[in-house]
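Chemist: take a look and give me a structure for this.
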Amino acid sequence: MTEWMFSDPPNVAVFTTRSIVREGAWIARVFHDADDGSWQFHDSTPGEPPEEEAMIVALSSMVLRDGTLNDLADLPEGWCAWRDGPAAPWKRGRIG
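Modeler: Take a look at the predicted model:
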């Protein structure tokens, strides 16, 4: 792995879905929550994923899965990022 870009440590727990971890779905949306600074990584399925789809993994495992996440290392708390496809650029905006 290259230089660690995030202010959170590589082993910080983050939320994601089984479709990303087990099925290799691409990461379409990233949330950096304002209330506790946690990270969420979602696939392109519309809406909130069902609770039974949730997984907790290390942030480093997500970065290893998709190196473009390094582009979001400076995403402020209370912001999200999204893209239209796995090769599309990330867009950013405030959550809500």
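Chemist: all contacts plus neighbour counts: C-alpha atoms, from now on.
Modeler: Will do.
Chemist: for the residue nearest the centre of the chain, give me its contacts.
Modeler: Among the residues of the chain, the one closest to the centroid is residue 41, at 3.0 Å (CA atoms, centre = their mean). Residues in contact with residue 41 (CA atoms under 8 Å, 6 or more residues apart in numbering) are 14-17, 27-31.
Chemist: now the second one, please; I'll put the structures next to each other:
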Amino acid sequence: MKFPFYDAPNTATITCCHILENGEPILYVSHDEDDGMWQFLCGKAHETDEAKLVSLKSVFDLDNSVGILKDMPCGYYAERKAQDDEWSVRKR
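Modeler: I've put the predicted structure just below:
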């Protein structure tokens, strides 16, 4: 699948160690209103030291289903209960 995001592939994003190190699915995505940063998380509570900085392309390569969120505006977030569920997008 072609990289769909408007941001550059090397755009810095935040993910968690649970996704990178344990292979947990991305269940929560935030497009932050204050700085436009993307966050791709597993849906659990996190400590600061569990955050990892990776490229947007790296996240997309892990799970192409996040590409459907390419148009999600800043200030919104998306959730799903399982990796094969539909995303539910909401404004913060």
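Chemist: show me where structure 1 has strands.
Modeler: Remark: strands assigned in structure 1 by DSSP state E are 13-17, 29-32, 39-42, 54-58, 79-82, 91-94.
Chemist: any chance of these in TSV, with distance to residue 3 of structure 1 too?
Modeler: Conversion of these to TSV gives the following (distance: least, CA to CA, whole Å):
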stretch	distance to residue 3 of structure 1
strand 13-17	19
strand 29-32	21
strand 39-42	20
strand 54-58	16
strand 79-82	22
strand 91-94	23
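Chemist: which one of those strands lies nearest to residue 2 of structure 1?
Modeler: The closest of those to residue 2 of structure 1 is strand 54-58. By CA to CA, the value is 16.4 Å.
Chemist: mean deviation of the closest one from structure 2?
Modeler: Aligned to structure 2 and superposed, strand 54-58 of structure 1 gives a mean residue distance of 0.3 Å (mean CA distance after the TM-score superposition for structure 1).
Chemist: okay, that strand sits on what stretch of structure 2?
Modeler: Per TM-score structural alignment, the counterpart of strand 54-58 of structure 1 in structure 2 is residues 51-55.
Chemist: need the counterpart of residue 76 of structure 2 in structure 1.
Modeler: Checking TM-score structural alignment: residue 76 of structure 2 goes with residue 79.
Chemist: distance of the residue nearest to its match when sequence neighbours are not counted from residue 29 of structure 1?
Modeler: Nearest non-adjacent residue to residue 79 of structure 1, counting by CA to CA, 6 or more residues apart in numbering: residue 94, 4.2 Å away. Look at residue 94 of structure 1 and residue 29 of structure 1: by CA to CA, to the nearest Å, they are 13 Å apart.
Chemist: need the overlap of contacts for those two.
Modeler: Residues touching both residue 94 of structure 1 and residue 29 (CA under 8 Å, 6+ apart) are residue 80.
Chemist: of the two, who's got more company?
Modeler: residue 29 (19 against 14; other CA atoms under 10 Å).
Chemist: can you tell me, leaving aside adjacent residues, what's nearest to the more buried one?
Modeler: Among residues not flanking residue 29 of structure 1 along the chain, residue 82 sits closest, at 4.4 Å (CA to CA, 6+ apart).
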